[in-house]
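[1] Provided below for reference: sequence and predicted model.
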Amino acid sequence: MTRASRFRSLALAAVCLVLFSVLGYAVTGDRAPLDSFDVEGRNLEDWADDSRAFIDVLRVVEHLFATVGMTVLTVVLVLGLLLRRQRWAALLALVVMVATSLSTSALKVWLGRDRPEWQGTDFSPLSSYSFPSGHASSTAAYACLLVTLLVLFVRRASLRRLGIVLVVAWWLLVCLDRVLLGRHYPTDVIAGSLLGIGIFALGLALVDPRPRSTAAHAEPLPEVYASERRVAVILNPIKVEDVGQFRSVVSAMARESGWSEPTWQYTTVEDPGTGMAEKAAVSGADLVIVCGGDGTVREVCAELAGTGIPVGIIPAGTGNLLARNLDVPLYLRSAIDVALNGQDRAIDLVRVGGDGIEDTHFMVMAGMGFDAAIMEGVNEDIKKKIGWVAYVVSGLRSLMFPAIKVEIQVDDGEPTTHRARTVVVGNVGFLQAGMPLLPDATLDDGILDVVIIHPRQFLSWITVAMRVLRKSPIVDETLDRRTGSRVRIKASTDTPRQLDGDSVGEGRELWMECIHGRLLVRVPR
């Protein structure tokens, strides 16, 4: 965190806590300059009393986000961040929520303001002190944490804005609930919100939630030869919101890590990365950084395979499957740090061809059937707005993709015939959200993993999903597996096909060959 951002956080904390102190002084003891404002709370409570159903909803909100509910939400948030290896964000969440709870309880007792006398008559009135509102302080602090995490880790602007709107609406709903039920004066709720925001801002000044550098402060790796440390960056410009800011961040981090000023090339619709990668190799780059989705990464990696030039991956797409399976962090600065300072790992590349497509390569997965129909059915406009949710929408539409007859040959073995809704050949094991579709697949074993899926009925997809999640070793006609260095798939009819999430049109054949250790990529140390 920079000095300026820390100063802004401290300034916000000071403003909120000073306003809280002013409110606390004004409404406690015999001082009553805000009584006329607080009496409006009675009018709101009287209005809410006219609808029994509305009161029941307010009571549900009250119980859901009371102390127990917010404690559960805090534990879930902290554990979720720890599982995602965001230790500093988890620490911030824990410190802020605990400090908010303790401060609220202590201030209630110290200031000793009684509850409004107009609490609802249809349920038991609360006898604890009223100022500040614990519901308001805890939800305000939690909402601030969620907004910070959305800003840090959600790259798609539309999803980020939607998330922030929903979080703020939730906080306002809980605040309004306290007044409509007559549990609190309006000033109690305002003060609670100020306290929660103030403690969050103070915590943010003390604990930076951003991931720390994964490699920049480690001992430098030994160089086997002297170089000018030239770095070339290949960027898909539609994958980052602010190209200028991205360039400045990469350039600054490159200089700090001892690299020369990066050279920049942008992909186009006509050339998604192949030409740029060739130019970078010819120009003598010691490192090529590619920022884009799986399609851009595939094009650049295929061109640089066998050159000995390491590729640093900045995941900026919807799936980012290669980056996920290499443990490259999705947080931009951390991914840039790994690209500049990580260690090189030799991974496999897969040569692929088929009817109607030119021979090419893939890094992640290829498929025929249901999975390819999902990729083919994704609406690009919707994908730009809601990201991976577009794949869910397309998947629901394609769930009953008709079964096809396929012939599969692995290495030099005899071809076998199957009925399948989809056949996936993978160089990696995990899909989004850690779905272990091919749990035994690794990127550097020289082996391809094949899964053949044939749920006979709609509900059979649930069985398939459970077996995949459990990493079940059982194979049968519903879910079968194969392994080998060469795979050939022949379908009886024209079938959708995909490579690394990009549809390559319908056809009847795909053949694949794993090329062991063909590509160098940068991974965390």
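    Yep, it's here. The structure displayed is predicted, hence computed values, not measured ones.

[2] every contact and neighbour count from this point should use C-alpha atoms.
    Noted.

[3] so what's Gly258 up against?
    Counting by C-alpha atoms under 8 Å, 6 or more residues apart in numbering, Gly258 touches Arg229.

[4] quick one: which helix or strand includes it?
    Assessed by DSSP states H and E, Gly258 sits outside every helix and strand.

[5] what's the answer for Val350, then?
    If you go by DSSP H and E, Val350 is part of strand 343-354.

[6] run the chain-centre distance for that strand.
    Centroid displacement of strand 343-354 relative to its chain, using C-alpha atoms, centre = their mean, to the nearest Å, is 26 Å.

[7] now stretch 189-206
    Between the centre of stretch 189-206 and the centre of its host chain there is 26 Å, according to C-alpha atoms, centre = their mean.

[8] quick one on the thing from earlier: for the helix or strand just after the strand holding Val350, packing partners?
    Next in sequence after strand 343-354, counting helices and strands by DSSP H and E, comes strand 357-362. Other helices and strands packing on strand 357-362, by 3 or more C-alpha pairs under 8 Å, 6 or more residues apart in numbering; DSSP states H and E, are helix 294-304, strand 343-354.

[9] circling back to that earlier point, the inter-axis angle of the strand holding Val350 versus strand 357-362?
    With axes from the mean of the first three to the mean of the last three C-alpha atoms, to 10 degrees applied, the angle from strand 343-354 to strand 357-362 works out at 160 degrees.

[10] and Arg87, how many residues sit next to it?
    18 (other C-alpha atoms under 10 Å).

[11] ok, now which ones touch it?
    Taking C-alpha under 8 Å, 6+ apart as the definition, contacts of Arg87 comprise Leu81, Pro209, Pro211.

[12] can you list these in JSON lines and add distance to Cys291, neighbour count and secondary structure?
    Formatted as JSON lines, these follow (distance: C-alpha to C-alpha, whole Å; neighbours: other C-alpha atoms under 10 Å; DSSP: H, G, I helix; E, B strand; the rest coil):
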{"residue": "Leu81", "distance to Cys291": "25", "neighbour count": "18", "secondary structure": "helix"}
{"residue": "Pro209", "distance to Cys291": "24", "neighbour count": "22", "secondary structure": "coil"}
{"residue": "Pro211", "distance to Cys291": "19", "neighbour count": "17", "secondary structure": "coil"}
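
[13] pick the most buried one from the helices and strands packed on strand 357-362.
    Burial of these is given as mean neighbour count (mean count of other C-alpha atoms under 10 Å); helix 294-304 ranks first at a mean of 23.

[14] what about versus this one:
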Amino acid sequence: MQTTEPSQTARTAGPAQTAPPRAGRSPALSSGAARAAVRVGAFAVCQAALMVGAGLLLTGPAQGLWPVTAEVAAVEALEDARTGTLDALSNVVSALGDTTTMVGLTFLVCLALVLAPRLPRWREAVFLATAVSLQAAVFVLITACVDRTRPDVERLDASPPTSSYTSGHTGAATALYAGLAVLVLSRVRAPWRKPVAALLLLVPLLVGLARLYRGMHHPTDVAGGLANGALSLFVVGRAVLDGHTWAARPPADAVDIAVDAAARRSAPARKHATVIVNPTVTDTATRERLRLVLAQHGYGDSSFVETTAQDPGGGRTAEALRAGAELVVVCGGDGTVRAVADALAGTGVPLVLVPCGTGNLLVRNLDLPLSPAEALAAGLTGEPRALDLGRIEGDGFPAVHFTAMAGAGLDAAMLEATSDRAKSVLGWPAYVLAGVKGLRAPRMRLTVRLDG
């Protein structure tokens, strides 16, 4: 079987020439992470300046203007409407936005986003955690710059040392619960998503009302908290979430740019490549980046096919060969690589390895890049190398080929006992944990006989 390895380019003296952009590093393929970070920082500064400016306006020139002049009457009206039942209810609702609840819920939700799905939702977890943290940081800055006394009514809670402006409970509730509503609406397709999102959006409003009822804030303080939380979600969402991101969103004509760049380079004509993808370890963002790398190297008409539990890659590869594929790219872990390599054995069709699994043993042994896009770019620009495969059969199993190693006993039990979820969360240490458990298995006797 043939695989490809990065070629080593010799340096020669001569006139300076403009080299083509490195594979995977053209403007069409750049991640823009640095630019996104700068934008987030700039927007966060603008957010803080806006909120502080509004606070200084409320405590200064706007003190004698409506609606500031009507706030005292509104808070006093809520004080007059207090009952024992409403006091208890408002205490529960207010607790939904306090610091302990926010920290605990944010941690649990982010943990669930990483552990529960088949593929960890890292972007969504970062979105929530960063939005809650950003609003908290801006809140601290606001209270340090704006000194506003709390309403002159009986307060049902102990007064914290911070300024009345803005409502920290309301801001934190907006960042977390409204952020969850955004994720439900954008990531869930079930019919219940809209009612659930509506309930989540209602929570910050109820928290703000509870803070007013308990005499802790003016109405404009609550409005400021809602604005601070909403702005934090907007800034972080634009930087992190797929489809709305500054960070990793290529231009709309990225594929056209990549194909045009490939056409300008002197290279033999490329026809078709088939990409075998393990969907449990390869997310949508990775696939799109790989598609751009392929287009940049002339494989603009490449097909992506997914493996299944019934077909880990061998059947898909056989179909690709019958369709005339001149190159096969495998995106997955060592199991997917083994299945695809077994189907390609003896065909002469090159294989490019794109590490998306946990161990990626073959990729490490060949000293290939561990980044999927960089590994694909290295394979497409490298020289074909012959790769020896091992062949194993016995115990009624059909003969199969393997690439890096074949294991039995503890090694096989360790791999079998390691769940996909554990691998996606822990990485290679998941194998260690499974191996420790396997040490308690009963001993077995094995006889090895070597020919010759």
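    Received the coordinates, thanks. Since this is a predicted model, take the numbers as computed values, not measurements.

[15] Arg31 of structure 1: which of the helices and strands packed on strand 357-362 of structure 1 is closest?
    Closest of those to Arg31 of structure 1 is helix 294-304, at 64.1 Å (criterion: C-alpha to C-alpha).

[16] who does that closest one touch, helix- and strand-wise?
    Under the contact rule (3+ C-alpha pairs under 8 Å, 6+ apart), helix 294-304 of structure 1 is packed against helix 274-282, strand 287-292, strand 311-315, strand 357-362, strand 502-523.

[17] for the ones you listed, give me TSV that also has mean neighbour count.
    Formatted as TSV, these follow (neighbours: other C-alpha atoms under 10 Å):
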stretch	mean neighbour count
helix 274-282	18
strand 287-292	27
strand 311-315	29
strand 357-362	17
strand 502-523	20
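
[18] tell me which of those sits nearest to Ala420 of structure 1.
    Closest to Ala420 of structure 1 of those is strand 502-523 (C-alpha to C-alpha; 13.6 Å).

[19] Ala343 of structure 2 pairs with which position in structure 1?
    In structure 1, the residue equivalent to Ala343 of structure 2 is Glu303, according to TM-score structural alignment.

[20] I'd like the distance between its match and Leu287 of structure 1.
    As for Glu303 of structure 1, its distance to Leu287 of structure 1 is 14 Å (criterion: C-alpha to C-alpha, to the nearest Å).

[21] coming back round to it: redo the contacts of Arg87 of structure 1 as a markdown table? Include distance to Met97 of structure 1.
    Below are the contacts of Arg87 of structure 1 laid out as a markdown table (distance: C-alpha to C-alpha, whole Å):
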| residue | distance to Met97 of structure 1 |
| --- | --- |
| Leu81 | 14 |
| Pro209 | 14 |
| Pro211 | 20 |
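
[22] nearest to Thr422 of structure 1, of those residues?
    The shortest distance between Thr422 of structure 1 and any of these, using C-alpha to C-alpha, involves Leu81 and amounts to 34.0 Å.

[23] contact partners for the closest one?
    Counting by C-alpha under 8 Å, 6+ apart, Leu81 of structure 1 touches Arg87, Ala89, Ala90.

[24] mind telling me what element the last one is part of?
    This points to Ala90 of structure 1. Taking DSSP H and E as the criterion, the element that holds Ala90 of structure 1 is helix 87-111.

[25] confirm Thr121 of structure 1 sits in a strand?
    No. Assessed with DSSP: H, G, I helix; E, B strand; the rest coil, Thr121 of structure 1 is coil; it does not lie in a strand.

[26] contacts only, for the spatially closest residue to Ala143 of structure 1 that is not a sequence neighbour.
    With sequence-adjacent residues excluded and distances taken as C-alpha to C-alpha, 6 or more residues apart in numbering, Ala143 of structure 1 is closest to Val167, at 5.9 Å. Residues near Val167 of structure 1 by C-alpha under 8 Å, 6+ apart: Ala143, Leu146, Val147.

[27] so which bits of whichever strand or helix holds Val167 of structure 1 are buried?
    Using DSSP H and E, Val167 of structure 1 maps to helix 157-180. Buried residues in helix 157-180 of structure 1, counted by 16 or more other C-alpha atoms under 10 Å: 157, 159-160, 163-164, 167-168, 170-172, 174-180.

[28] do a quick rundown of the helices in the stretch 351-452 of structure 2.
    With DSSP state H, counting those that start in this stretch as the criterion, the stretch 351-452 of structure 2 has helices at 361-365, 372-381, 410-417, 420-426, 429-438.

[29] and the helices and strands packed on strand 357-362 of structure 1 as JSON lines, adding distance to Asp30 of structure 1?
    As requested, those are arranged in JSON lines below (distance: least, C-alpha to C-alpha, whole Å):
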{"stretch": "helix 294-304", "distance to Asp30 of structure 1": "66"}
{"stretch": "strand 343-354", "distance to Asp30 of structure 1": "68"}
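
[30] out of these, which is closest to Ser128 of structure 1?
    Within these, the stretch nearest Ser128 of structure 1 is helix 294-304; the backing value is 56.2 Å (C-alpha to C-alpha).

[31] what angle separates that closest one from helix 274-282?
    With the same axes, to 10 degrees defining the directions, helix 294-304 of structure 1 sits at 40 degrees from helix 274-282.

[32] now the angle between strand 287-292 and helix 294-304 of structure 1, please.
    Using the same axes, to 10 degrees, the interaxial angle of helix 294-304 of structure 1 with respect to strand 287-292 works out to 160 degrees.

[33] point out the most buried one among the helices of the stretch 351-452 of structure 2.
    Of the helices of the stretch 351-452 of structure 2, the one with the most neighbours on average (mean count of other C-alpha under 10 Å) turns out to be helix 372-381, with a mean of 23.

[34] against which helices or strands is it packed?
    Using 3+ C-alpha pairs under 8 Å, 6+ apart, helix 372-381 of structure 2 sits against strand 2-5, helix 284-296, strand 351-355.

[35] highest mean neighbour count out of these?
    Among these, judged by mean count of other C-alpha under 10 Å, the one packed with the most neighbours on average is strand 351-355 (a mean of 28).

[36] that strand against structure 1, how far on average?
    For strand 351-355 of structure 2, the mean distance to aligned residues of structure 1 following superposition is 6.0 Å (mean C-alpha distance after the TM-score superposition for structure 1).

[37] run through who's touching that strand.
    Strand 351-355 of structure 2 is contacted from outside by 1-4, 327-333, 337, 341, 363, 370-373, 375-376, 379-380, using C-alpha under 8 Å, 6+ apart.

[38] go with 7 Å
    With C-alpha atoms under 7 Å, 6 or more residues apart in numbering as the test, strand 351-355 of structure 2 has contacts from 2-4, 327-333, 363, 370, 372, 375-376, 379.

[39] repeat that for stretch 422-433 of structure 2.
    If you take C-alpha under 7 Å, 6+ apart as the criterion, stretch 422-433 of structure 2 is touched by Val114, Leu115, Leu119, Pro120, Thr358, Gly359, Met414, Leu415, Thr418.
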